[in-house]
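Colleague: sequence unavailable; structure follows:
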């Protein structure tokens, strides 16, 4: 009965989130409260358990990067980049979208997709405001590009960090096995956006002319502060890349970087904290508690075990099930807690396989499905929630279905291409 109750609460909450009848933060807090009152979560352990509770690493990584972005914003850097991007693209909508997507996709594998979105999304809003065009299509395209690009490396997408830790896979392993298909899918995605967003492209020569006349260098309000910010940010990036060497979680690196940047810039703490997306952080907290209810009552575990026993020694079927199953469930349950829950089950399957190449193939199928499933819905990945929060805060809200109608299309064809890649590389 507890599993039925947890699943019912989750489904009802998800319907309210999808229909946007009630603010999503209110929905997740009410749902999380019901889970707690009915005893469907592991009590106080929900605050401490790695697999059945709130993932504080994600929460504090987001908080740290929000503080960093809030400080950098005060220097005028985002206005500078916005004017620069508008001038380089000459205001041509598709060219601008490709440029912003390329920046996002290249940054995501090395900064992680959430951090990249937090840096690029404010620039996008500014440049679109300058051109007086709707930023929603550009933000949606960037989110999709960030989830595709982030799949390429160990640190590019949070689920990859979990998988790499559980499977003993290195940064170079991800580059060798994941990067080729990610590059191919991103190239196809760039072409697809020309069709997906064709009705959204607006070009107004008179507005472009006004932007072309601007001097981007004048947008920088404090060059000395910007230099200090960039120096600290460079250290944060190095910390992310050397995670396995220095032994610090990305969340710790982000928090230390935020504190150091506050120190060296002498920025007003109250002003910076006003830039933090508090509703987004609270939404993640509530969502983690909701998923903890599904984990604690055995709903997600039962689904995973059923999948694990269904394919026996047919490893291509196993890879197919992991790939498509992860894309589907990762799209609806948030791919971070989903991967954290299923990773032990996948490890149990792979431990019984004598051929290490086949064993690794199952992990790659699992990772590709979870990463690309992050594009499925508006709440499927951290980058989605963060970008949508930034859009709402800037006065350009993106609805659940406005994002999802594009995300589902991209998820379906990217997952299909990923399956073809897995079959050809590991089983054909």
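Modeller: Arrived safely. The shown structure was predicted, so the numbers you read here are calculated from the model rather than taken from an experiment. Numbers count the residues shown, from 1 in each chain.

Colleague: CA only for contacts and neighbour counts going forward, please
Modeller: Noted.

Colleague: what strand or helix carries residue 336?
Modeller: Residue 336 is part of helix 335-351, with elements assigned from DSSP states H and E.

Colleague: could you pull out the buried residues of that helix?
Modeller: Within helix 335-351, the residues scored as buried using 16 or more other Cα atoms under 10 Å are 335-347, 349-350.

Colleague: right, and the helix or strand after the longest helix belonging to the chain?
Modeller: Criterion DSSP state H: the longest helix present in the chain is helix 171-196. In the C-terminal direction, the helix or strand that comes right after helix 171-196 (DSSP H and E) is helix 205-212.

Colleague: how about the next helix or strand after that next one: buried residues?
Modeller: As assigned by DSSP H and E, the chain's next helix or strand after helix 205-212 is helix 223-241. Using 16+ other Cα under 10 Å as the test for burial, helix 223-241 gives 225-226, 228-229, 232-233, 236-237, 239-241.

Colleague: now render the residues you listed as JSON lines, adding distance to residue 421.
Modeller: Shown next, in JSON lines, are the buried residues of helix 223-241 (distance: Cα to Cα, whole Å):
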{"residue": "225", "distance to residue 421": "47"}
{"residue": "226", "distance to residue 421": "43"}
{"residue": "228", "distance to residue 421": "44"}
{"residue": "229", "distance to residue 421": "41"}
{"residue": "232", "distance to residue 421": "39"}
{"residue": "233", "distance to residue 421": "36"}
{"residue": "236", "distance to residue 421": "34"}
{"residue": "237", "distance to residue 421": "31"}
{"residue": "239", "distance to residue 421": "32"}
{"residue": "240", "distance to residue 421": "29"}
{"residue": "241", "distance to residue 421": "27"}
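
Colleague: the structure to be compared is supplied as follows:
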């Protein structure tokens, strides 16, 4: 058993290393790791398929199609020009505006849906100004994860924790929304300082923006109406999907399918060009790799060791959960991690004879905020990186991690102080 766990962990680390190296495409590295783990018998094909979150894949595909159709209407260019005029061409204000809108939407929508909606606007803003979109895209990706921390439906780990611990939508707003707002402000301040030189907009650039008539950027008003109605219906479906008993993926795919039926032109062309197939393959393979890690018992081994190390100290337990989950979820899918760790938190609370509530809030903060650490921590990060690549600006694994990990450490530090002040453990 120990030998199996060691080999699986080694293959997992090798896969991460290959992804980080950038020598091969991310999807190829993840696919090779998944195939090797299945080929060596560490996880069967049937078991591996069980770990694949088809709801995430379907949601991604559906939203990519809808956003692809919307991009043909010129609406993203319209919003981009309008945004720049409202912020009067101030790069710092634009950064805060994009981060704020992204975080707000991510509190009520899936993070991936949010970045798929916002990213084309960001790219259009950068194109109009003839500047690098990476600072704004980074702010968007990080803000989506921070905003998702604030509510029950904002991030999948919160749904898992809320269901297990019996926390309501209001509970999340009361306990996590305040700290999420503080973390967002601190993170955007850090990004504004880090990218201060790239965010400078010259008078000539702003003059070019003022000279654009945003109304003329709309290329197809009829298609915009159809796509807008489809998007509105899908977003409504996301809010009501628990009442409708439909998975978010089904809602997105229904909206995408109906939109393709009423969109002029070749639907195959839209599916081929607007669906990020490498991204879907990357996630499919990554789910399998993490599944093998869980099957080998590695996550449970680490969690039990952590519980033993902090026995007798409730606040240390909360801090350990916060930082361990935060740093782990920078590299491990936070859904699989949280699904395993809720049981560990419960056992730790019983062993410490203390309330489990602060420990669960620590887990929620760690799992959500830790997603900013690297590409692997959040689906939104990968989507933003791929959109940036398609726009001609590559965000490398190391480049993202350099900024993401600093933001994560800053966020977890604020969360640590919050836990101490809020619960006085």
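Modeller: In hand now; what should we look at? In this text the structure is predicted, and so the values were computed from the model without any measurement.

Colleague: can you give me the TM-score here?
Modeller: With the length set by TM-score structural alignment, normalised by the length of the second structure, the two chains reach a TM-score of 0.94; 422 aligned residues with a Cα RMSD of 1.8 Å.

Colleague: the aligned residue in the first structure for residue 157 of the second structure: neighbour count?
Modeller: In the first structure, the residue paired with residue 157 of the second structure is residue 159, using TM-score structural alignment. Residue 159 of the first structure has 27 neighbours, counted by other Cα atoms under 10 Å.

Colleague: need the nearest residue in space to residue 159 of the first structure, chain neighbours excluded.
Modeller: Excluding the flanking residues, the one nearest residue 159 of the first structure by Cα to Cα, 6 or more residues apart in numbering is residue 336, at 5.3 Å.

Colleague: mind listing the helices for the stretch 301-425 of the second structure?
Modeller: Along the stretch 301-425 of the second structure, counting by DSSP state H, counting those that start in this stretch, helices occupy 314-328, 334-352, 357-369, 379-390, 397-423.

Colleague: closest to residue 265 of the second structure out of those?
Modeller: helix 379-390 (22.6 Å; Cα to Cα).

Colleague: give me the mean distance between that closest one and the first structure.
Modeller: Comparison of helix 379-390 of the second structure with the first structure after fitting gives an average deviation of 0.8 Å (mean Cα distance after the TM-score superposition for the first structure).

Colleague: which elements pack onto that helix?
Modeller: Counting contacts by 3 or more Cα pairs under 8 Å, 6 or more residues apart in numbering; DSSP states H and E, helix 379-390 of the second structure is packed against helix 111-129, helix 134-148, helix 277-295.

Colleague: most tightly surrounded among those?
Modeller: Neighbour counts (mean count of other Cα atoms under 10 Å) averaged over each of those peak at helix 134-148, with a mean of 28.

Colleague: in contact with the residue nearest in space to the middle of the second structure, which residues?
Modeller: Nearest to the geometric centre of the second structure sits residue 380, at 3.2 Å (Cα atoms, centre = their mean). When contacts are counted by Cα atoms under 8 Å, 6 or more residues apart in numbering, residue 380 of the second structure touches 111-112, 115, 141, 144-145.

Colleague: can you check residue 349 of the first structure too?
Modeller: Counting by Cα under 8 Å, 6+ apart, residue 349 of the first structure has contacts residue 308.

Colleague: could you do the one 10 residues further on as well?
Modeller: Residues in contact with residue 359 of the first structure (Cα under 8 Å, 6+ apart) are 350-351, 353.

Colleague: can you rerun that using 7 Å?
Modeller: By Cα atoms under 7 Å, 6 or more residues apart in numbering, the residues touching residue 359 of the first structure are 350, 353.

Colleague: from residue 233 of the second structure, how far off is the aligned partner of it in the second structure?
Modeller: Superposed on the second structure with TM-score structural alignment, residue 359 of the first structure falls opposite residue 356. Computed as Cα to Cα, to the nearest Å, the residue 356 of the second structure to residue 233 of the second structure distance reads 39 Å.

Colleague: what's the match for residue 178 of the second structure in the first structure?
Modeller: In the first structure, residue 178 of the second structure lands on residue 180 (TM-score structural alignment).

Colleague: for that match, which non-adjacent residue is spatially closest?
Modeller: When the adjacent residues along the chain are set aside, residue 180 of the first structure lies closest to residue 152, with 8.0 Å between them (Cα to Cα, 6+ apart).
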